[in-house]
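Peer 1: Got a sequence here, can you model it:
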Amino acid sequence: MSQLEQLKSMTTVVADTGDFSAISAFKPEDTTTNPSLILKAVSNERFRPLLQEAIEMANQESNESLSLVESACDYLSVLIGKKLIEQIPGRNSTEVNARLSFDRDATITKAKRIIELYENLGVSRDRVLIKIASTWEGIQAARQLEKDNIQCNLTLLFNFAQARACAEAGVFLISPFVGRILDWYKAKTGRDNLSIKDDPGVASVTRIYNYYKELNYSTIVMGASFRSKEQVLALAGCDKLTIAPTLLDELAKSRESFEIRLVAKLGDEIRPEPMTEQEFRWQMVEDAMATEKLAEGIRAFAADQKQLESLMAEELAKH
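Peer 2: Next comes the predicted model:
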């Protein structure tokens, strides 16, 4: 078997892409998108019809609380998500606008709108995860959304405080990042030759996974943001792993065998008292890497969202 086939026997594989051809080739269980991936998808002429369809749908909508550009971007995100869902057996994660990352109520409103748009297109909410940045406000928005039967994927997660707060909020799934943590440590230490054994991103996800299992939290751990297939294989056995097409291709081409690394050891440890907002914020302040990478990730997604909105405004001006 290829390494990809072996990995699929241990872990649910998710495609970190909006590229339909990659999904067809690698046959993942789930998919995930973000503004960067959507922007990349619509830059391909093949997907321009979805852009036009989103504009037509937005023009037919009467929603005074939204600009035409914002409405059309919402429709585009959902239309791409629907196309992806048609090619997979599982779920697609659709991201809330990163500019709402520090607004609990606005995040809830946008998440409910996304679910409504999906349901209007015939896609049930159990095929969708709402993707939200792991800020305190984002986690509290997810707490309420989970109560409203809207399941969430908390992204841009870099440290243990974020993971613990997500589990305590009853979040369905988290996406702890691996590669971006490694990037930060390489930049700060100047060390480019860190072994997998010393990889801080791999260590972070391993700690979170073991903690969740020992305390019987139901939140799913989906490792994300990989820089090498070695990082992926070091987390074989994790609940889910979301992997970019280039690494999926490497795994598909290799037939070397490897062993499962993460094995669930369910325990009966007593859960701590829920983390307070003050504790969360202080632990984030103490973690320079997590603070910097969270802010950087939000800025990057917001910039891509702005670029997508500019593209949509240009298309709307043609009509």
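
Peer 1: drop to CA atoms for contacts and neighbour counts, all remaining ones
Peer 2: Will do.

Peer 1: Helices of this protein, start to end?
Peer 2: Per DSSP state H, the chain carries helices over the ranges 3-8, 20-26, 35-42, 48-60, 68-85, 104-120, 136-147, 160-168, 179-189, 200-214, 229-234, 245-253, 277-286, 288-317.

Peer 1: The second one - contacts with which helices or strands?
Peer 2: Secondary-structure packing of helix 20-26 (3 or more Cα pairs under 8 Å, 6 or more residues apart in numbering; DSSP states H and E): helix 245-253.

Peer 1: cool, and the fifth one?
Peer 2: In terms of contacts (3+ Cα pairs under 8 Å, 6+ apart), helix 68-85 is packed against strand 30-32, helix 48-60, strand 92-95, helix 104-120, helix 288-317.

Peer 1: for these, which one sits closest to Arg127?
Peer 2: Nearest to Arg127, of all the helices and strands packed on helix 68-85, is strand 92-95, at 6.5 Å by Cα to Cα.

Peer 1: Do I have it right that Lys293 meets Phe158?
Peer 2: Yes - contact criterion Cα atoms under 8 Å: Lys293 and Phe158 qualify, at 7.4 Å.

Peer 1: Looking at those two, which one has more neighbours?
Peer 2: Per other Cα atoms under 10 Å, whichever of Lys293 and Phe158 has more neighbours is Phe158, with 26 against 19.

Peer 1: picking that back up, ok, which of the helices and strands packed on helix 68-85 comes nearest Ala187?
Peer 2: Evaluated over these, closeness to Ala187 peaks at helix 288-317, with 10.7 Å, by Cα to Cα.

Peer 1: Could you list every helix and strand in contact with the closest one?
Peer 2: Under the contact definition 3+ Cα pairs under 8 Å, 6+ apart, helix 288-317 sits against helix 35-42, helix 68-85, strand 152-157, helix 179-189, helix 277-286.

Peer 1: Swap in 10 Å and give it another go.
Peer 2: If you count contacts as 3 or more Cα pairs under 10 Å, 6 or more residues apart in numbering; DSSP states H and E, helix 288-317 packs onto helix 35-42, helix 48-60, helix 68-85, strand 128-133, strand 152-157, helix 160-168, helix 179-189, helix 277-286.

Peer 1: structure for this one too, so we can compare:
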Amino acid sequence: MSLLAQLKEVTTVVADTGDIGAIEQFTPQDATTNPSLITTAAKLPQYQSIVDATLRQAREKMGKDAVDEDVSREAFKHLAVAFGKRILEIIPGRVSTEVDARLSYDMEGTLQTARDLIAEYEEAGISRDRILIKIASTWEGIKAAEILEKEGIHCNLTLLFGLHQAVACAEAKVTLISPFVGRILDWYKQDTGRDSYPPSEDPGVQSVTEIYNYYKKFGYETEIMGASFRNIDEIKELAGCDLLTISPKLLKPLSETEGELPRKLCPDNAKDMDIEKLSIDKSTFDQMHVADRMANDKLDEGIKGFTKALEELEQLLVDRLAQMDQPAIA
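Peer 2: Model (predicted):
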């Protein structure tokens, strides 16, 4: 059996991409998107029809006299959902759609945007149970997710790098968290000057393992989805995690490689572990976040990176609309 086939027996495999062709190829249960992935997909010729249809709908809604920037801004609000709807035609499970990263510290803005996204999916006849709203794991984002979960809107807390974020999410009863394995490794390699770590000593692997054992020890229902992998060894070390979201470039070697894939994470093993239970209020969260240089750096960097991708996508839509508005040459 391939490593991918064995992994699917102990872990829900999720495709980390906006590339619909890749999702069709690897048949994951769920799929996740983010601003960078949507921006990349929107540039590809095979998805121009999705972009153009979204722009035309925005033009119709705004009226023919609306300026291109306003039309593009309206289209931007709906493009992630347009990709999400297309992805849901392929997969049997859920798709994650992200709130604008520029609202990461704005609880009210996050709440409104999340409700708007769910409303748009439901207007298209898609149940909210098939949607995960992705929100950055800031204190404000976690508190917004706590409110949304009570409204039946399921959330995926992303850009998660520290145990304090994970515990706060679990106590807020969010549906799912996405700890970023590879980005944690990146930080430690840069901070220490090391070129590599043995798989079991990979700081990202260790972080997710710690969170997994904590959740299973204390019976939290929040699901853990490892994300942002740099190599297949990281994935192999986390076999047994609730979910793993994996890019097509790593799904391919997993599907083509045979060999034994032992389960590394198991809830029964966590029950007898000596783990201190934490209680996280805002003050504790802030103190732990400041003390964790890696989590502090990577959360800030991630929000800035997703914001840059969103700005690039906005400009892409403005440029595309200008092309569409040009009269055809006879």
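
Peer 1: ok, back up a step: and of the helices of the first structure, who's closest to Arg261 of the first structure?
Peer 2: With Cα to Cα, the closest approach to Arg261 of the first structure among the helices of the first structure belongs to helix 229-234: 6.1 Å.

Peer 1: How about whatever residue of the first structure lines up with Glu74 of the second structure: what's its closest non-neighbour residue?
Peer 2: Superposed on the first structure with TM-score structural alignment, Glu74 of the second structure falls opposite Ser71. Nearest non-adjacent residue to Ser71 of the first structure, counting by Cα to Cα, 6 or more residues apart in numbering: Ala58, 5.5 Å away.

Peer 1: And Leu37 of the second structure, by the same measure?
Peer 2: Gly18 (5.4 Å).

Peer 1: and the one you found, what does it touch?
Peer 2: Gly18 of the second structure sits next to 31-42, 47, 80, 83-84, 86-87, 247 when contact means Cα atoms under 10 Å, 6 or more residues apart in numbering.

Peer 1: where's the equivalent of Gly259 of the second structure over in the first structure relative to Glu5 of the first structure, distance?
Peer 2: In the first structure, Gly259 of the second structure lines up with Glu256, judged by TM-score structural alignment. Distance of Glu256 of the first structure to Glu5 of the first structure, computed by Cα to Cα, to the nearest Å: 11 Å.

Peer 1: of these two, who's got more company?
Peer 2: Taking other Cα under 10 Å, Glu256 of the first structure and Glu5 do not tie; Glu5 has more neighbours (14 against 10).

Peer 1: if I read this right, that one contacts Leu251, doesn't it?
Peer 2: Yes - with contact defined as Cα atoms under 10 Å, Glu5 of the first structure reaches Leu251; the gap is 8.4 Å.

Peer 1: what about the helices and strands packed on helix 68-85 of the first structure, which gets the closest to Lys131 of the first structure?
Peer 2: In terms of Cα to Cα, the element of those nearest to Lys131 of the first structure is strand 92-95, at 4.2 Å.

Peer 1: so that closest one aligns onto which residues of the second structure?
Peer 2: Alignment of strand 92-95 of the first structure against the second structure: residues 95-98, by TM-score structural alignment.

Peer 1: which outside residues touch the matching stretch?
Peer 2: By Cα under 10 Å, 6+ apart, the residues outside stretch 95-98 of the second structure that reach it are 14-16, 29-35, 38, 80-81, 83-85, 87-88, 113-114, 117-118, 129-136, 154-158.

Peer 1: Buried by neighbour count, from the contacts of Gly18 of the second structure: which ones?
Peer 2: Neighbour-count burial (16 or more other Cα atoms under 10 Å) is assigned, among those, to 31-39, 41-42, 80, 83-84, 87, 247.

Peer 1: and the two most separated of those residues?
Peer 2: Using Cα to Cα, the pair of those lying farthest apart is Ala80 and Ser247, separated by 17.9 Å.

Peer 1: residue in the first structure matching the residue nearest to Leu37 of the second structure?
Peer 2: Using TM-score structural alignment, Gly18 of the second structure lines up with Gly18 in the first structure.

Peer 1: Identify the residue spatially nearest to Ser36 of the first structure, adjacent ones excluded.
Peer 2: Among residues not flanking Ser36 of the first structure along the chain, Asp304 sits closest, at 5.5 Å (Cα to Cα, 6+ apart).

Peer 1: Leu129 of the first structure too?
Peer 2: Ser93 (4.5 Å).

Peer 1: circling back: the residue nearest to Ser36 of the first structure against Cys73, yeah?
Peer 2: No - the pair Asp304 of the first structure / Cys73 is not scored as a contact, 11.9 Å apart, by Cα under 10 Å.

Peer 1: Check the gap between the residue opposite Glu296 of the first structure in the second structure once aligned and Ser96 of the second structure for me.
Peer 2: Alignment note: Glu296 of the first structure maps to Glu301 in the second structure; criterion TM-score structural alignment. Applying Cα to Cα, the value for Glu301 of the second structure to Ser96 of the second structure is 21 Å.

Peer 1: who's more crowded, the two?
Peer 2: Using other Cα under 10 Å as the criterion, Glu301 of the second structure and Ser96 rank with Ser96 on top: 23 against 13.

Peer 1: So what's the gap between stretch 197-206 of the second structure and the chain middle?
Peer 2: In this view, stretch 197-206 of the second structure has its centroid 21 Å away from the chain centroid, taken as Cα atoms, centre = their mean, to the nearest Å.

Peer 1: Could you do stretch 277-293 of the second structure as well?
Peer 2: Distance of stretch 277-293 of the second structure from the chain centroid (Cα atoms, centre = their mean) equals 23 Å.

Peer 1: and what of stretch 245-256 of the first structure?
Peer 2: Distance, centroid of stretch 245-256 of the first structure to centroid of chain: 21 Å (Cα atoms, centre = their mean).

Peer 1: how about that stretch: buried residues?
Peer 2: Under 16+ other Cα under 10 Å, the buried positions of stretch 245-256 of the first structure are Pro245, Leu247, Leu248, Asp249, Leu251, Ala252.
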